[in-house]
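**Q** Kindly generate the corresponding structure for this input.
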Amino acid sequence: MVFKYLLGLKISDTQTGLRAFSKNQVKDFLKVKGERFEYETNMLIDNKNLGYKFKEIPINTVYIKNNKSSHFNPVRDSITIYLLFFKYIVVSLLSFILDIALFGIFKAFKFTIINATIIARILSSILNYTLNKNKVFKSFNKKSLIKYYILVIIQMFISGYSVKFLHKIFVNKNVIFLKIIIDLIIFIVNYYIQREWVFKRRERECFY
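**A** Alright, predicted model coming up:
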């Protein structure tokens, strides 16, 4: 379930050691870090980042003595999966803090809500794009910059006009508080859009 919702990979057995792949893929997978179960998890994540598609083939599984010889730790050996989303959260949090700080500064200088939103988002998006591209999704998609700023423009106006609309309804509410609420909602949707559209690579030859 974690693989499905955080990585977009629907895999019934993430820890199977029986995997087949082409000679071309060997060069990529030799660079994967980790040992044992950690390596298998990292391989699947890199498989996603490199744009390889995969196919699962059902086989019979035989466990000897209820699989007592296995050293799989569901917390320790799955931590890599959560690290991906954690890195996204950290990057988003840094960008979010910068965006809110800039928004507050521009509002203090009597900028309108829309203008303050646009300028703050453009500046904070430079940090967000660079870190997400190189540290989170590790994408080499040449069109990612164009896609990213299409997403930024759409979300920028959604954020700006939503805050403006809510501020008219809740007159006594602090405008920065309203912006935080709106942007938190956008944050979750943004993760899936960046993963599946902005930084997604074209699928390559089959693996598994």
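**Q** When you work out contacts or count neighbours from here on, use the C-alpha atoms and nothing else.
**A** Fine.
**Q** Now do the SS call for residue 139.
**A** Three-state assignment for residue 139 (DSSP: H, G, I helix; E, B strand; the rest coil): coil.
**Q** Residue for residue, what is the longest helix this structure has?
**A** The residue-count maximum for a helix in the chain (DSSP state H) belongs to helix 79-108.
**Q** Now do that helix: which elements does it pack against?
**A** Using 3 or more C-alpha pairs under 8 Å, 6 or more residues apart in numbering; DSSP states H and E as the contact criterion, the neighbours of helix 79-108 among helices and strands are helix 36-50, helix 113-131, helix 175-193.
**Q** what about the shortest one, distance to the chain center?
**A** Distance of helix 36-50 from its chain centroid, counting by C-alpha atoms, centre = their mean, to the nearest Å, is 16 Å.
**Q** likewise stretch 85-101?
**A** Mean C-alpha position of stretch 85-101 versus that of the full chain (C-alpha atoms, centre = their mean) differs by 12 Å.
**Q** any residues touching that stretch, and which ones?
**A** Residues outside stretch 85-101 that contact it (C-alpha atoms under 8 Å, 6 or more residues apart in numbering): 6, 120-121, 123-125, 127-128, 131-132, 135-136, 176, 180, 187, 191.
**Q** Next, the second sequence, to be compared with the first:
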Amino acid sequence: MNAKNCCVLIPSLSPDERLPQYVSQLLEGGFGGVVVVDDGSAREYQEFFDRIQTWDKCHVLHHEVNRGKGAALKTGYAYIEKNTEFDGVITADSDGQHTVKDTLNLASLLDEKEQCLLLGSRDFSRNSVQVPPKSRLGNRITSVVFQLFYGPRLPDTQTGLRAFVRGLLPFMQEIGGDRFEYEMNVLIRCAVVKLPMKPIAIDTVYHDENKGTHFHPIRDSWRIYKLLLGGFFKFMSASVMATVVDFALFTLLNAWVLPMFMQPVYLNVLGSDLRVVAATLGARAVSAVLNFKLNENFVFNLKKCRGAAGRYIILCVLVALVSGLTVGALSALLPTVSSTLIKIPVDVTLFLLNYRIQQDWVFKNRIQEEK
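**A** Now for the predicted structure:
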């Protein structure tokens, strides 16, 4: 995509001379427009915004108070969607970390016919002397956790240099989060709806070991990791809730309801009582439906997902079979070990796999289905 068809969006809080320098270089590079969002900067910083506002192809939006980077980005998205006709949108930071060369490269890689998110990816390897140790360690941990719970391998999860086509503007505005956690939420949502994310190598630039950043290490890291791990803990909560309902319904049916209507009937299969079997199946049917709806609406937060119910049933049957066969086989190999002890690590492993399988297959959903 030609740079003249792209708009660069820059959220900014308390900028310095690097902001107007960067905007000027972007215009010289051929970008069709630049939108800067002043996220509640104090009066002494207004001279930078006022200067930019006077330039052709530039527009400055203002928040009266600081609302956060996510809110600033969404303010810019709304303006670009309603007031411009640019085919591509590129977000960049105002602190000089993103070079015009890299910004132009992302623009050239955009294809208006392809819905994807391009991510400017810095070099966080040990060979990169530009990266402060804390930033390198933090990004590596976040990258590993993201891949573990969501699948895609993203070398740089904290990059602010991102590019996408105009058609994704409504999607980007619907994603929750107003501060630094918004950018992580975007990555999570893209992974959930299977929107391709493509890391693009960029220069690694840090000024004064990134001391000018507005990122709060404790507060903002907590928000980010709460998002990263939130889905899995929701999955655990839904499973616990379904288990409690299953146990409670089984007890109610077996001890109170069924005895009112039927006498014990023993089957020839292991001498099982028909009432126990009926109570088990009845409770499991209700708890399975509850677990499915919780996962669909609470855990994975999908509006609609075609075929999910059928895939969920198949997965439940397969997990039960794998659990039973594995525990049985290991019990035969380890006759001195209790089957209950063997079952614990087997089912914990299956639970972790279950989460990823439900995310990637049962509740698979593409962005086209969300519209």
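**Q** ok, back up a step: from the contacts of stretch 85-101 of the first structure, list just the buried residues.
**A** 120, 121, 124, 125, 128, 131, 132, 136, 176, 180, 187, 191 (16 or more other C-alpha atoms under 10 Å).
**Q** Need the counterpart of the third one in the second structure.
**A** Think residue 124 of the first structure. Using TM-score structural alignment as the criterion, the counterpart of residue 124 of the first structure in the second structure is residue 287.
**Q** what residue of the first structure is the furthest out?
**A** Distance from the C-alpha centroid of the first structure, by C-alpha atoms, centre = their mean, peaks at residue 65 (39.2 Å).
**Q** Residue 46 of the first structure and residue 12 of the first structure: what is the separation?
**A** 18 Å (C-alpha to C-alpha, to the nearest Å).
**Q** Residue 39 of the first structure now?
**A** For residue 39 of the first structure, the distance to residue 12 of the first structure equals 17 Å [C-alpha to C-alpha].
**Q** higher neighbour count, those two?
**A** Comparing residue 39 of the first structure with residue 12 by other C-alpha atoms under 10 Å, the one with more neighbours is residue 39, at 17 against 12.
**Q** Quick one: map that one onto the second structure.
**A** The criterion is TM-score structural alignment: under it, residue 39 of the first structure has residue 182 as its aligned partner in the second structure.
**Q** can you pull the contacts of its match?
**A** Remark: with contacts taken as C-alpha under 8 Å, 6+ apart, residue 182 of the second structure is in contact with 69, 70, 175, 176.
**Q** go again using 10 Å as the cut-off
**A** Residues in contact with residue 182 of the second structure, defined by C-alpha atoms under 10 Å, 6 or more residues apart in numbering, are 68-71, 73-74, 172, 175-176, 188, 223-224, 227.
**Q** can you redo these as CSV with distance to residue 37 of the second structure, secondary structure and neighbour count?
**A** Formatted as CSV, the entries for those read as follows, by distance: C-alpha to C-alpha, whole Å; DSSP: H, G, I helix; E, B strand; the rest coil; neighbours: other C-alpha atoms under 10 Å:
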residue, distance to residue 37 of the second structure, secondary structure, neighbour count
68, 11, coil, 21
69, 9, helix, 26
70, 11, helix, 23
71, 10, helix, 22
73, 8, helix, 26
74, 10, helix, 23
172, 16, helix, 20
175, 18, coil, 17
176, 18, coil, 16
188, 24, helix, 21
223, 22, helix, 16
224, 22, helix, 19
227, 25, helix, 17
